[in-house]
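> model this:
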Amino acid sequence: MVGTQFRELPVGLPPMLPEMLGASNTQYFALYYQGSKATWSNGRAMATFSYYAVYAPLIEHIALAIYLKPYNLGSDDEAPEHAILCDTVHHKMYVGAYKEIDYFLLQQHPKELPALSQQEFEAAVKALENMTLEQMQKLGMFEMFGHTNPQARQQTVELVQWLDQQITEELIQQCIQLASRGNWTAMMALETLQRRISESKKHQQQLEKN
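Predicted structure coming up:
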């Protein structure tokens, strides 16, 4: 059970997120930014993933941005002080202190590490050798070689569309109130939403002309 020291976010876990990260085989995992990379960890394994296709669309979306504002999830200049905790069974997200979440994640694993047989080890190596560049890009590896592939872009669209469904009139009003008081995060979230709406209208007008 998730401890009371973590704050539950008002937005549930996007159902496509674990698969996008490659973190489907664990109940709990954390998201944060470390070493110039968006990172996920389940307390035993960790990996980087795409910043532009997954991390930024998630944390900068208007449905989450203002709730994450008080927390330091890490940056190019700072180590993470906080992290997002994801529960794949109950489809919830929490935010809390990085060290406390890291300790919490360790508790979901047995203390004794299962040993890999030689056959299992060889199979793991073969799976990595057979992974294509496209598959690695989907997992966020080698992002510096270019933008995400078409399949990853489609998953990003689905992620954003799911988050869009979490937007409520109350949330918009809350953002407007915060923006009017000079809250930079709220202003940027509203500006991003406005730009998306404007671009969507332009696209629709072009389709109608054609």
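
> CA atoms for contacts and neighbours, from now on please.
Noted.

> ranges for the strands of the chain?
7-8, 28-34, 37-41, 46-49, 82-87, 92-97 (DSSP state E).

> tell me the most buried of these?
Among those, ranked by average contacts under mean count of other Cα atoms under 10 Å, first place goes to strand 82-87 (a mean of 26).

> quick revisit: distance to Ala186 added to the strands of the chain, as TSV?
Below are the strands of the chain laid out as TSV (distance: least, Cα to Cα, whole Å):
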stretch	distance to Ala186
strand 7-8	20
strand 28-34	21
strand 37-41	22
strand 46-49	26
strand 82-87	19
strand 92-97	19
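
> Just give me the neighbour total for the closest residue to Leu17 other than its chain neighbours.
Excluding the flanking residues, the one nearest Leu17 by Cα to Cα, 6 or more residues apart in numbering is Leu159, at 7.3 Å. Close neighbours of Leu159, defined as other Cα atoms under 10 Å, add up to 20.

> could you say what helices and strands the top helix by length along the chain packs with?
Counting by DSSP state H, the longest helix found in the chain is helix 184-209. Counting contacts by 3 or more Cα pairs under 8 Å, 6 or more residues apart in numbering; DSSP states H and E, helix 184-209 packs against helix 65-68, helix 169-180.

> I have a second one here; can you model it like the first so I can compare?
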Amino acid sequence: MADPRSWRSETARLGNADPSDPTGWFEPLWASASGGDVTMPWEHDDPHPALASWTCAPGTGSAVVVGCGLGADAEHLARLGYATTAFDISPTAVAAARARHAGSPVAYAVGDLLDLPRAWVGAFDLVVEIYTVQAVNRSVRDGLTAGVRSLVAPGGTLLAIQAVADEVDDDGPPWPLTRSEIEAFGRDGLSAVSVEELGAPRLWRAEFRRG
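A predicted model of the protein is given here:
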């Protein structure tokens, strides 16, 4: 078997392949990775460090992880005590997460931020979004960010972790977020609790709350 293609090069190729379908490239990428044709750098069982350091105590209520991939962040929240839902637009990713975490209490599902199930809107006490919005072309950024916001229940919290951009750059994927773009999560009744920049690599970690 030939060496698998680079994840970065394949992401760049697929992510710019069809501007009319800016989210359509996720399933081909996951399918290629599942088949061993593309390297899989997200092959890990630990939660994102910026999430792990923020969630340092047991939690209660409902949580949802946007763009869950193989489920490491969702499993972390479930271990803390949250009733956790996790979704991804790629059916292959969701199937892989379910297989990897057989018997998990996490409810894994296929879902699209631009077309969310009505039952999810305003349903979650904690919404975690890591790297999903930045992975999609800016042409639909407003819609994706609005989709994330819509998941937050009254009194609920949104945690967004994204790469930092000092200025708008259309050379992606990914398309990291400027300060104004990360602050845009704080609309539609959500207010910023904190927007901090973490270093090496430079990341936004922003917390918002719905009043």
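
> where does the TM-score land?
Between these two chains, after superposing, the TM-score reads 0.25 (TM-score structural alignment, normalised by the length of structure 1); 97 aligned residues with a Cα RMSD of 6.0 Å.

> Distance check, the residue nearest to Leu17 of structure 1 against Glu100 of structure 1.
Leu159 of structure 1 is 28 Å from Glu100 of structure 1, where distance means Cα to Cα, to the nearest Å.

> counting contacts, what elements does the strand ranked longest in structure 2 pack onto?
As assigned by DSSP E, the longest strand anywhere in structure 2 is strand 152-163. Applying 3+ Cα pairs under 8 Å, 6+ apart, one finds that strand 152-163 of structure 2 contacts strand 124-130, strand 203-210.

> if we can go back for a sec, so which of the helices and strands packed on helix 184-209 of structure 1 is the most surrounded?
It is helix 65-68: most buried of these by mean count of other Cα under 10 Å, with a mean of 19.

> hmm, who's touching that helix?
Leu9, Ile59, Val95, Cys175, Thr185, Ala186, Ala189 (Cα atoms under 8 Å, 6 or more residues apart in numbering).

> Is it correct that the third one is in contact with Asp87?
So that's Val95 of structure 1. No: with contact defined as Cα atoms under 8 Å, Val95 of structure 1 does not count as touching Asp87 (11.4 Å).

> show me where structure 2 has strands.
Under DSSP E, structure 2 gives strands at 62-66, 83-88, 107-110, 124-130, 152-163, 190-198, 203-210.

> For the first one, name the packing helices and strands.
Pointing back at strand 62-66 of structure 2 there. helix 72-80, strand 83-88, strand 124-130.

> what about 10 Å?
For strand 62-66 of structure 2, the contact count by 3 or more Cα pairs under 10 Å, 6 or more residues apart in numbering; DSSP states H and E identifies helix 72-80, strand 83-88, strand 107-110, strand 124-130, helix 141-150, strand 152-163 as packing neighbours.

> Could you dump these into TSV with mean neighbour count and distance to Ser32 of structure 2 added?
Formatted as TSV, those follow (neighbours: other Cα atoms under 10 Å; distance: least, Cα to Cα, whole Å):
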stretch	mean neighbour count	distance to Ser32 of structure 2
helix 72-80	22	20
strand 83-88	24	16
strand 107-110	18	18
strand 124-130	24	22
helix 141-150	20	25
strand 152-163	22	25
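
> and Leu29 of structure 2, which of those is closest to it?
strand 83-88 (12.9 Å; Cα to Cα).

> Look up how far Phe121 of structure 1 lies from the closest residue in space to Val160 of structure 1 that isn't next to it in sequence.
Spatially, and ignoring its direct neighbours in sequence, Val160 of structure 1 is nearest to Pro57 (6.6 Å; Cα to Cα, 6+ apart). In this structure, Pro57 of structure 1 lies at 36 Å from Phe121 of structure 1, with Cα to Cα as the measure.
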